[in-house]
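1. missing the sequence, but the structure's below:
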C-alpha cells in the first residue's frame, strides 16, 4: 500500500462519507462522488461550507456552485502549475494520488547520469509529462487520444514554464502509436501508463483493459532500451494489486516488481482507495 498524505495547502482530502469525498483544491472546497469513500462525516457542518458539489449521475450530472467561483482555477503541486476545470464526468483534471509516481520518476531521472527519454501513455492533462520534463528528461513523448486533453496538457506545460522543454504531444490511439514507434526504432528509458477500464481512440478504436493490457505491455517492452523503470496505474475495479503483479510478471522477467493499492489519507486520517499502481525497477 502506498499512502499519500495531504500533499500541500493546494490539495487536501478533508473528509469522507459513504459515496462522497470532500476536497479542498486550490482553496476551493468541493464534494464529489466516489464509490470507494466510506464512513460518516467527522464534521456534518462541512455541507454548509461547500463552494461546489457534483450533483447527478456520474457522466450525466454537473457541478453546482454555492459561491461565486470561476469556471477554472490553479493549483501548485510538485513545482507544477496546473489548471483545474470541473467537468460533467466529476473529474477536475488532476489525480493527486499520482504524486507517488511523480516523485518516483523525478528521483529516477535526477539520479541518472545518461539522457533519459520518457514515454507517457494515456497521458490525460499532462502532470506526469511535465513532471518528467522539469526533472530533466532529455525528451518526453505524451500520447493522449482526446484533443481537448492534449490542449489542456499543453496549457499546463506553459503555466509550469515547461513549454520550452523537449515535449512532443500526440493525439493518437496508444496501441497504434506503439506499433509505429517500434517500426521507427524509437527507444525509451522510462514508460509511464495509466490505462483506463474502457476508452476510444481518435478513430473510435476500442480500448478495454482486460482485452488489451497484454498487448500494451508486450509492445511497451519492445520500446525499452537501457531501461530505468516502467510505471502503471489503473482504476479498473476488477484489477487488484495481485492481479496486476501477475500481469506485469508475464511480460517482464524482473524480480524488482512492486504492485500496491494507492491510498489518499485525509487530514482527519481517514483513507480513500484510489486504484492500484505498479513499478518495475530495472536499475
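-> Yep, it's here. In this text, all values refer to a predicted model and were calculated from it rather than measured experimentally. Residues are numbered from 1 along each chain as shown.
2. Going by C-alpha atoms from here, please, whenever you check contacts or count neighbours.
-> Will do.
3. Check the spacing between residue 43 and residue 17 real quick.
-> As judged by C-alpha to C-alpha, to the nearest Å, residue 43 and residue 17 stand 10 Å apart.
4. wait, what's in contact with residue 14?
-> By C-alpha atoms under 8 Å, 6 or more residues apart in numbering, residue 14 lies in contact with 21, 22, 23, 24, 266, 267, 268.
5. Most neighbours of all those residues, which one?
-> Tallying neighbours with other C-alpha atoms under 10 Å puts residue 22 at the head of the contacts of residue 14, with 24 neighbours.
6. rewinding a little: can you list which of the contacts of residue 14 are found in strands?
-> Among the contacts of residue 14, the members falling in strands are 21, 22, 23, 24 (criterion: DSSP state E).
7. Can you lay out those as CSV showing distance to residue 123?
-> Converted to CSV, those look like this (distance: C-alpha to C-alpha, whole Å):
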residue, distance to residue 123
21, 24
22, 25
23, 23
24, 24
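8. Quick check: the two most widely separated of those residues?
-> By the measure C-alpha to C-alpha, 21 and 24 form the most distant pair in the ones in strands among the contacts of residue 14, at 10.2 Å.
9. Need the overlap of contacts for these two.
-> 13, 14.
10. Tell me which stretches of the protein form helices.
-> For the chain, applying DSSP state H gives helices covering 46-49, 99-111, 127-135, 147-159, 174-184, 209-222, 241-251.
11. of all the ones you listed, which gets the most neighbours per residue?
-> The highest mean neighbour count among the helices of the chain belongs to helix 127-135 (a mean of 26), with neighbours defined as mean count of other C-alpha atoms under 10 Å.
12. one step back: who has more neighbours out of residue 43 and residue 17?
-> It is residue 17, of residue 43 and residue 17, that has more neighbours when counted by other C-alpha under 10 Å, with 18 against 10.
13. And here is the other one:
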C-alpha cells in the first residue's frame, strides 16, 4: 500500500506562518499564536516571532499546560470561515483553537465523494465542534453528528447558527461513539459516508472509557456494517499516537476490502507559508468507492 500526503494550504482565515525548534506560529484570522509542535524538529525561518499568545506545555499531572497571552484576545472567541462554513475559534485548555485546520483537504475530499449523491446520508463520529459536519451539510448531505461532550455539541449547533445552517438536516447526538455505532448496526441503518477522528483516550457521557489501540478495531468493524455497495467513503484520522499509517491502512483494507473500491493511507500535513515546507500533523486511512 503506497503512502500519500494530504496537505492543507493557507486560506484567508488560517495559515501556518513558521515552524521549528518544537513550536509553530499560526494565524487565526487577525490573531497569531504559538503552540508546541514536536514534529517541527528543524530550525524556523525566523527567530523573531510575534504572537498574541503562546501555549506553554506542562506535565499532565500539572494540568498539561496553559496559555500565556502577550496581547488581548477575545476569551469568548472570534468568528472565522472556511468557504461557506463559519465557526468560532478560541483558545482552549487543550492547546488547540476549537477546530483542526489540517482537516481542510479532508473536507474537500469528502465533498467530491458525495458530489453526485443528492441528500447523501453521512456521519461524523467524534465530531467535536462540527466544522466537518457543516462542510458536508452545506453540500446537501444529511448529517449525524456524534460527540460525547455536551459542550462540543453545543458549540457545533452554535457554529451551524453562525453559518446560517440551522435548517440543515443534522442530528446532533451527545453519545459514546462506539455505543452509538453499535446501536445503528442493530437498527439496520446505512450511510453513504463516515468520518471518524477518535482521540487517543477519552470518556463517554456516562463514564465509558475509550482507549484507541483497544477500541479502534471493533469500531472500524462496526462502521463497515453501516456502509454498503452504494456507499461512497470512510475517512479515519489518528493523532498523537505511536502508530503507523500502514497499520491503520491495513486495518481499513481488511474491513472494507469486500466492498471493492480503493483503500489509501498516509499523512495529513499543513504547508508553511514562510518556506512552503510541509508540517506533518496526523496519519489517516480512507476507503472510497473509486
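-> All right, it came through fine. Quick caveat, the model's predicted, so the values are computed rather than measured.
14. Overlay the chains and give the TM-score.
-> In this superposition the chains share a TM-score of 0.94, using TM-score structural alignment, normalised by the length of the first structure; 279 aligned residues with a C-alpha RMSD of 1.5 Å.
15. just to revisit the earlier point, quick one, which of the helices of the first structure gets closest to residue 167 of the first structure.
-> With C-alpha to C-alpha as the criterion, residue 167 of the first structure lies closest to helix 127-135 of these, at 7.2 Å.
16. In the second structure, which residue range corresponds to the closest one?
-> The aligned range for helix 127-135 of the first structure in the second structure is 131-139, by TM-score structural alignment.
17. cool, stretch 74-88 of the first structure as well?
-> So stretch 74-88 of the first structure sits over residues 79-93 in the second structure, by TM-score structural alignment.
18. Could you work out the end-to-end span of the matching stretch for me?
-> Taking C-alpha to C-alpha, stretch 79-93 of the second structure runs 19 Å from one end to the other.
19. repeat for stretch 63-82 of the first structure
-> End-to-end distance for stretch 63-82 of the first structure, by C-alpha to C-alpha: 19 Å.
20. which other residues reach that stretch?
-> Residues external to stretch 63-82 of the first structure that are found in contact with it (C-alpha under 8 Å, 6+ apart): 7-8, 10-11, 25-26, 50-55, 83-88, 90, 99, 127, 130-131, 156, 159-160.
21. among these, which ones are buried?
-> Buried members of those, scored by 16 or more other C-alpha atoms under 10 Å, are 7, 10-11, 25-26, 50-55, 83-86, 88, 90, 99, 127, 130-131, 156, 160.
22. Centre of the first structure to the edge, which residue is at the far end?
-> residue 45 (31.3 Å; C-alpha atoms, centre = their mean).
23. Give me the distance between it and residue 15 of the first structure.
-> In terms of C-alpha to C-alpha, residue 45 of the first structure sits 11 Å off from residue 15 of the first structure.
24. Residue 176 of the second structure and residue 148 touch, don't they?
-> Yes: taking C-alpha atoms under 8 Å as the definition, residue 176 of the second structure is a contact partner of residue 148 at 5.2 Å.
25. what's the overlap in contacts for these two?
-> Joint contacts of residue 176 of the second structure and residue 148 (C-alpha under 8 Å, 6+ apart) are 203, 204, 205.
26. need the residues you listed in a markdown table with distance to residue 118 of the second structure and neighbour count, can you?
-> Shown next, in a markdown table, are those (distance: C-alpha to C-alpha, whole Å; neighbours: other C-alpha atoms under 10 Å):
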| residue | distance to residue 118 of the second structure | neighbour count |
| --- | --- | --- |
| 203 | 35 | 14 |
| 204 | 33 | 17 |
| 205 | 33 | 13 |
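27. of these, closest to residue 222 of the second structure?
-> Using C-alpha to C-alpha, residue 204 is the member of those that sits closest to residue 222 of the second structure, with 17.6 Å.
28. Is it correct that the closest one is in contact with residue 174?
-> No: using C-alpha under 8 Å as the test, residue 204 of the second structure is too far from residue 174 to be in contact (9.0 Å).
29. Identify the contacts common to those two.
-> 148, 149.
30. could the helices of the first structure go into TSV alongside distance to residue 234 of the first structure?
-> Below are these laid out as TSV (distance: least, C-alpha to C-alpha, whole Å):
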stretch	distance to residue 234 of the first structure
helix 46-49	30
helix 99-111	12
helix 127-135	15
helix 147-159	18
helix 174-184	15
helix 209-222	9
helix 241-251	9
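31. Between the ones you listed, which one is closest to residue 165 of the first structure.
-> helix 127-135 (6.5 Å).
32. and that closest one, how far from the second structure on average?
-> For helix 127-135 of the first structure, the mean deviation from the second structure after alignment is 0.6 Å (mean C-alpha distance after the TM-score superposition for the first structure).
33. Against which helices or strands is that helix packed?
-> Secondary-structure packing of helix 127-135 of the first structure (3 or more C-alpha pairs under 8 Å, 6 or more residues apart in numbering; DSSP states H and E): strand 80-84, helix 99-111, strand 117-121, strand 139-144, helix 147-159.
34. just the angle between it and helix 147-159, please?
-> On the basis of axes from the mean of the first three to the mean of the last three C-alpha atoms, to 10 degrees, helix 127-135 of the first structure is oriented at 30 degrees to helix 147-159.
35. List of residues touching helix 127-135 of the first structure?
-> Applying C-alpha under 8 Å, 6+ apart, the set of residues contacting helix 127-135 of the first structure from outside is 78, 80, 82, 94, 101-102, 105-106, 109-110, 118, 120, 123, 139-142, 153, 156-157, 160, 162, 165-167, 192.
36. Against residue 26 of the second structure, how distant is residue 55 of the second structure?
-> 12 Å.
37. what touches both of those two?
-> Common neighbours of residue 55 of the second structure and residue 26 (C-alpha under 8 Å, 6+ apart) are 33, 34.
38. Can you mark which positions in stretch 251-267 of the first structure are buried?
-> 252, 257, 258, 259, 260, 261, 262, 263, 264, 265, 266.
39. Would you agree the fifth one is in contact with residue 273?
-> By that I understand residue 260 of the first structure. No: assessed by C-alpha under 8 Å, residue 260 of the first structure is found out of contact with residue 273, at 10.7 Å.
40. List the residues that contact residue 145 of the first structure.
-> 122, 170, 171, 172, 173, 174, 200, 201, 202.
41. Without its sequence neighbours, what residue ends up closest to the residue mapped onto the second one from the second structure?
-> It stands for residue 170 of the first structure. If you follow residue 170 of the first structure across to the second structure using TM-score structural alignment, you land on residue 173. With sequence-adjacent residues excluded and distances taken as C-alpha to C-alpha, 6 or more residues apart in numbering, residue 173 of the second structure is closest to residue 146, at 4.8 Å.
42. same check, this time on residue 147 of the first structure
-> Residue nearest to residue 147 of the first structure in three dimensions, not counting chain neighbours: residue 171, with 6.2 Å by C-alpha to C-alpha, 6+ apart.
43. what residues are up against the one you found?
-> With contacts taken as C-alpha under 8 Å, 6+ apart, residue 171 of the first structure has the following neighbours: 143, 144, 145, 146, 147, 150, 202.
44. I'm done for today, thanks for sticking with me.
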